[in-house]
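> After the sequence you'll find the predicted model.
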Amino acid sequence: MRKQSFLTPPSYLGVIMAFTDVPRTSEHSTSADPTSSATASTSSAPQAQDVAAEAAPPSTGNVATVDDEDGYDGQLPDFSDDEAASAPTTNAPKLLPPKPRGPPGARNKKSGSLASSAAALKKKLSPGNKATKTTASSGQASSSTSNTEGIKMTDNQLDAVMAKLALDQPELAGKLQRLDVQELINQAGINEKFLKGESGLMGKAVKDMASHKFWSTQPVPRLDESLQDVREGPLEPNTPIEQIPREPIKLHKDFVWSNVELNDSAQLKEVYDLMTNNYVEDPDASFRFDYSAEFFEWALKPPGYVPDWHVGIRVAATGKLVAFISGIPLDLRVRSVTKRCTEINFLCVHKKLRSKRLTPLLIQEVTRRTHLFGIFQAIYTAGAYLPTPVSRCQYYHRNLNPQKLVKTGFTSIPRNSTMARLINHYRVPTETKLVGLREMEKKDLKQVARLIRAYNARFDIAPAMANKEVEHMLLAGRGKDVDGKRVGQIVWTYVVEEPGTGKITDVFSFYSLPSTATKMTTRTLVNAAYLFYYATTACPSCADLGDGSTATAVTNWKDETQEERETLQKRLIELISDCLILTSKLGFDVLNALTLQDNSLFLEDLKFGKGDGFLHYYLYNYATKPILGGIDATDGGSGVGVIML
């Protein structure tokens, strides 16, 4: 789950959405939090490719969906990786979070008349404007107009929007009318479907089930069926082993399947090169994920991994690796049922072979291979709204190095603000405060594993991790000690040990996934950290776990009392405050997080900025009722406890 933030000045669309309240028809629908800062960006940032199969949300630009691919025409392109991409190369959004909101209190300077300001406001949200323009290749309507009506806001909501717009642009004070704001909402098509992620601005990118030519053939919940009334469980029965094809999916004669052996340094480098040159860029190709060999070692080789599920496509004549998809096994609990599943990730097709029908072939082939192992369910994520999400989370971002982010174009200084104010706003202390805080060691494994299992058991969907899996996720990516320095470290894990007793009361972790600023004259990295698994005895289900010899009753997070939630919130703020200090001291420029787990209890308090990007969670061949994603303030939290890299 997907992976970086791109910050922008205040957005009029963000102001309107911040005061929008749409009745929720399902648990994964969203409404904006009226108490949040109203300076969200509307532009989308890069996200990692995944099993969304080259589908992208309205704001991603020239990206083909799996249903729009034309098919391979038998004409092999020149696969030079040195050639600059002529268009954004994002395959499918995942974990590169979009631009978060800027710091509060930055007012816009006065400029122009009401007429020019109103005109600019309308132009920003008008069809055909660059900020909202889409292309036919992205699977969206090419029309520049829309008949989509916006939501109807109450007078109080319209007044709140006008007040916020006047605060950000003082020359509008007393001159805007409710009708002006409602007209802009109608013009932009800000309706319930837009807020739920089912369509883009002006109604673009709306698809029914029949339009999803690939996904309509797969065992996934249909868009035209209500998940509220779903019968939980597999959508199709397991296929008898003798009926599963033993031969790979047929490819064009110019290509061959390849089992990518990650234990071979040469093949590991091939995956690295493919990802480096073709994986994820933001829409204007300013940033690209900078994966490392150590990252792939950690992410793709957990305990029990199957080498056969690291699937590649090569050019038959040259052997060049031009496409890749991975699957790793995991035990996934969905409410009260635990299934052996496949986590699908790292789908990448060479940018010169996009829209050539390789993506559905990759998905079908890795599915066939997992079926041979008796696994018939999978989990995957996407920024796009596909058939049909089980949950939806939102990205948040904590700026740690304003100077670096501004220099690289990763963020900008809000109007009428200064770098000094930005630095002061995001400054963190230099020393941690928690007594007993230290790096996790192998001797802590049993306690930490028990704590994480109990903590995750509170959520509606979460991995069921054995000790060896916890060890891999939290310790295997620590790198190697070379001359007193840690080399190749991917993940950092810290515990809080109770003085005098040796009891581990808390644990938190984060991992590193930097991006290269491609438009800098010299190679410059934006060092991004991503909040990973954490747990604390401050929640009632984890307060007394004993030695693990007896089962402990677990209370679902939704059933915890207000007092229990407040106690948990206080402790999480203390933990993640120290996490911010550690990430800053380690040289990270930004800490990214989603609204999963109990993150909504501390994101706003710790100055994480709300992003405009969302991550949808999908289950393959399994139906379940929607799970809260922590987006709505009224949700009080999230039922999602699984984190995909």
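Thanks, I have it. Given the structure is predicted, the values throughout are model-derived calculations rather than measurements.

> hey, let's count contacts and neighbours off CA atoms from now on
Fine.

> Which stretches in the stretch 401-550 of the chain count as strands?
Using DSSP state E, counting those that start in this stretch, the strands of the stretch 401-550 of the chain run over 437-439, 461-463, 480-482, 485-487, 491-497, 504-512, 515-517, 524-526, 528-536.

> What lies in contact with the fifth one?
Right, strand 491-497. If you take CA atoms under 8 Å, 6 or more residues apart in numbering as the criterion, strand 491-497 is touched by 434-440, 474-475, 477-478, 503-512.

> May I see the buried residues of whichever helix in the chain runs longest?
Selection of the longest helix in the chain by residue count, based on DSSP state H, yields helix 562-585. The neighbour-count check on helix 562-585 (16 or more other CA atoms under 10 Å) flags 565, 568-569, 571-573, 575-584 as buried.

> These: which two are farthest apart?
Taking CA to CA, the two most distant members of the buried residues of helix 562-585 are R565 and S584; they sit 27.9 Å apart.

> Just say helix, strand or coil for I325.
strand (DSSP: H, G, I helix; E, B strand; the rest coil).

> which stretches of the stretch 201-350 of the chain form strands?
Taking DSSP E, counting those that start in this stretch to define them, one finds strands in the stretch 201-350 of the chain at 255-259, 287-289, 310-315, 321-334, 337-349.

> which one of the ones you listed is the most hemmed in?
A comparison of the strands of the stretch 201-350 of the chain by mean neighbour count, using mean count of other CA atoms under 10 Å, puts strand 287-289 on top with a mean of 27.

> residues making contact with it?
The contact list for strand 287-289 (CA under 8 Å, 6+ apart) reads 46, 276, 279-282, 513-519.

> okay, now the one to match up with it:
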Amino acid sequence: MEPTEKESLNEPTAEGSSTTDTSAMPKDPSKDFSPENAKKMQELFAKMMKDNPETYKKFEEFKQMQPLLQPHAFWDTQPVQKVTETMGISEITPGPIEENKKNDISTEPIKLAEGFEWCKIDIHNEEQAKELHELLNKHYVESDGGTFKLDYPLDFLKWALCPPGYKPKWHIGVRATKTKKLCAFIAGIPLNLTIMGEEVKASSINFLCIHQKLRSKRLAPVLIKEVTRRINRTDVWQAIYTSATLIPKPFSDAVYYGRPLNYKKLVEVNFFKKDKSFNAKKKLYTLPDETETPGFRRIRKKEIKKVYPMLKEFLSEYKVAINFSPEEAVHYLNYRENVVYSYVVEDPETKEITDFISFYSLNSEVIGHDKHDTMNAAYCWYYCSTKTPLESLIKDATIMAKKEGFDIFQMLNIMENEEVVDELRFAKLKGTLHYYLFNYRLPNINPEDIGVSFV
């Protein structure tokens, strides 16, 4: 029988208090592997490995992945990658985990718990759109301290959810049977990916939201199963999604950086802490009034057909990237006030479009502040740099964002973003965004190898 915790942590008897000769007795292994000794061994092991950066990196990755070694009642039943597959236990060959046929997929919806029913959310129906807006704004994403809540305007939701070829049946809601109140939502959005050079027909999964009072009802797995079923019925078997929660198993992890545009306001709303260097930092974050790249200006819709092949070639260099169709490029990249802001660089001499950059608008409600009720945030979207250095492109984008009234410019360390964070005075923000693939096996990749940006 294994020793109990109490037994394994017992103190040895005082010297001379026992007449038993223990010198020839085998050691009690439980004492060698006590929590205290295990911690000391881990610290010693980490110290030794610091001399080998690559080994130390693997050790840190292993520590971060430890929660994934625990049982996961839902995800252990799904075609998602296992953490052991990227820990040197087996070789990773990119490709589908399961092969299926849509005729094998049930035509009947997943059964919901009593008191709930499925519904389709029509984002173009004013009443339903307002219901979705209210659900997301109250129950979707909130900062740890409850100070900020993301605010998704209706125009933004229509842009994010309804690209060319979108599937209305993939916009799935759950209502309370008696009151008909919308209490949960999940969305699938069709897209094409390029994964390690292979084109993959897929979907992105976004806006999984459940009313806070219903979080104990285990609705999330049911929503995921149902959106998966509906997507599979269209003969699409792969999906990409992100989450701040660590679940089995991300293929990459990204972090956010933020460049203050209105430092004074960010301190006032407590997004940044005020310290003795406030005035120096306020001066440090000052930006020019006008953009600096000759020919930098707002894009015209007709120019997207010129930007499209440049962007397509640019994104093809990444290991995992979105593969826009021409119609999707027009939808996602055309300038839309209060939604997406897109700019090009036009060569002053040749009049050719040489570069492109965009950012989208996603503001946060500031909770309980007596002066500010909104923090205006611009998020780096897609770009392609062929002639103008990326540092200049992003700097000009931050200048335009400030002119448009944004308080902060944020971006993940995907694509080439991390190369410019120091020069452009971006600060690393809290939290990690994990990238996942559903029903696709892939080796771990670095965030700079990702060419997919999420809203």
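On my side now, so go ahead. Just so it is clear, the structure is predicted and the values come from calculations on it, not from any experiment.

> Can you calculate the TM-score here?
Once superposed, the chains reach a TM-score of 0.86 (TM-score structural alignment, normalised by the length of structure 2), with 412 aligned residues with a CA RMSD of 2.2 Å.

> rewinding a little: turn the strands of the stretch 201-350 of structure 1 into CSV, columns for distance to M644 of structure 1.
Output for the strands of the stretch 201-350 of structure 1, formatted as CSV (distance: least, CA to CA, whole Å):
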stretch, distance to M644 of structure 1
strand 255-259, 23
strand 287-289, 16
strand 310-315, 17
strand 321-334, 11
strand 337-349, 8
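
> E423 of structure 2 -> structure 1?
Applying TM-score structural alignment, one finds that E423 of structure 2 aligns to D605 in structure 1.

> Counting neighbours, what do you get for that match?
Counted with other CA atoms under 10 Å, residues neighbouring D605 of structure 1 total 10.

> again, but for R231 of structure 1
12.

> do the same with T370 of structure 1
T370 of structure 1: 21 surrounding residues under other CA under 10 Å.

> Distance of it relative to T411 of structure 1?
Using CA to CA, to the nearest Å, we find T370 of structure 1 at a distance of 42 Å from T411 of structure 1.

> same thing with K443 of structure 1?
41 Å.

> Mind checking which of these two has more residues around it?
Just comparing K443 of structure 1 and T411: by other CA under 10 Å the higher neighbour count belongs to T411, 22 against 8.

> I'd assumed N401 was in contact with that one.
No. Between T411 of structure 1 and N401 there is no contact under CA atoms under 8 Å: 10.2 Å.

> re the thing from before, which of the contacts of strand 287-289 of structure 1 sits closest to T536 of structure 1?
Closest approach to T536 of structure 1 among the contacts of strand 287-289 of structure 1 (CA to CA): L513, at 25.1 Å.

> And the closest one, what's its match in structure 2?
Using TM-score structural alignment as the criterion, L513 of structure 1 maps onto L362 of structure 2.

> what's the neighbour count on its match?
L362 of structure 2 has 20 neighbouring residues, counting by other CA under 10 Å.

> Skipping its backbone neighbours, what lies nearest it in space?
Leaving aside its sequence neighbours, L362 of structure 2 sits nearest to A377 (CA to CA, 6 or more residues apart in numbering; 5.6 Å).

> returning to that earlier point: can you pick the most crowded of the contacts of strand 287-289 of structure 1?
Neighbour max across these (other CA under 10 Å) = P46, 35 neighbours.

> now stretch 459-472 of structure 1: which residue numbers in structure 2?
Counting by TM-score structural alignment, stretch 459-472 of structure 1 corresponds to residues 318-331.

> Pull out the buried positions in the matching stretch.
318-324, 328-331.

> related to what we said a few turns ago, from the contacts of strand 491-497 of structure 1, which would you call buried?
436-437, 440, 474-475, 477-478, 504-512.

> What are the boundaries of the helices in the stretch 351-500 of structure 1?
Remark: helices assigned in the stretch 351-500 of structure 1 by DSSP state H, counting those that start in this stretch are 358-371, 402-407, 419-426, 445-456, 467-475.

> winner for burial among the ones you listed?
For the helices of the stretch 351-500 of structure 1, the highest mean count by mean count of other CA under 10 Å goes to helix 445-456, at a mean of 23.

> Please find the angle between the direction vectors of it and strand 504-512.
Counting by axes from the mean of the first three to the mean of the last three CA atoms, to 10 degrees, helix 445-456 of structure 1 lies at 80 degrees to strand 504-512.

> What's the local residue count around the residue nearest to L362 of structure 2?
24.

> what about it, distance to L157 of structure 2?
Relative to L157 of structure 2, A377 of structure 2 is positioned 16 Å away (CA to CA).

> quick one: buried residues of stretch 70-84 of structure 2?
For stretch 70-84 of structure 2, the neighbour count (16+ other CA under 10 Å) marks 79-83 as buried.

> Could you provide the residues you listed in CSV, with additional columns for distance to G173 of structure 2?
As requested, the buried residues of stretch 70-84 of structure 2 are exported to CSV (distance: CA to CA, whole Å):
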residue, distance to G173 of structure 2
P79, 24
V80, 24
Q81, 28
K82, 30
V83, 31
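
> Out of the residues you listed, which is nearest to V222 of structure 2?
Lowest distance from V222 of structure 2 to the buried residues of stretch 70-84 of structure 2 (CA to CA) belongs to P79, with 15.4 Å.

> Which residue in structure 1 aligns with the closest one?
Match for P79 of structure 2 (TM-score structural alignment): P219.

> Could you report the separation of the nearest residue to its match once chain neighbours are set aside from E149 of structure 1?
Distances taken as CA to CA, 6+ apart place N621 nearest to P219 of structure 1, at 4.8 Å, with adjacent residues excluded. When distance is defined by CA to CA, N621 of structure 1 is 35 Å away from E149 of structure 1.

> Same question for E270 of structure 1.
Look at E270 of structure 1 and E149 of structure 1: by CA to CA, they are 49 Å apart.

> How about P240 of structure 1?
In terms of CA to CA, P240 of structure 1 sits 49 Å off from E149 of structure 1.

> hmm, back to that, just put the strands of the stretch 401-550 of structure 1 in JSON lines and tack on distance to L262 of structure 1.
Output for the strands of the stretch 401-550 of structure 1, formatted as JSON lines (distance: least, CA to CA, whole Å):
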{"stretch": "strand 437-439", "distance to L262 of structure 1": "29"}
{"stretch": "strand 461-463", "distance to L262 of structure 1": "24"}
{"stretch": "strand 480-482", "distance to L262 of structure 1": "19"}
{"stretch": "strand 485-487", "distance to L262 of structure 1": "20"}
{"stretch": "strand 491-497", "distance to L262 of structure 1": "19"}
{"stretch": "strand 504-512", "distance to L262 of structure 1": "20"}
{"stretch": "strand 515-517", "distance to L262 of structure 1": "22"}
{"stretch": "strand 524-526", "distance to L262 of structure 1": "25"}
{"stretch": "strand 528-536", "distance to L262 of structure 1": "24"}
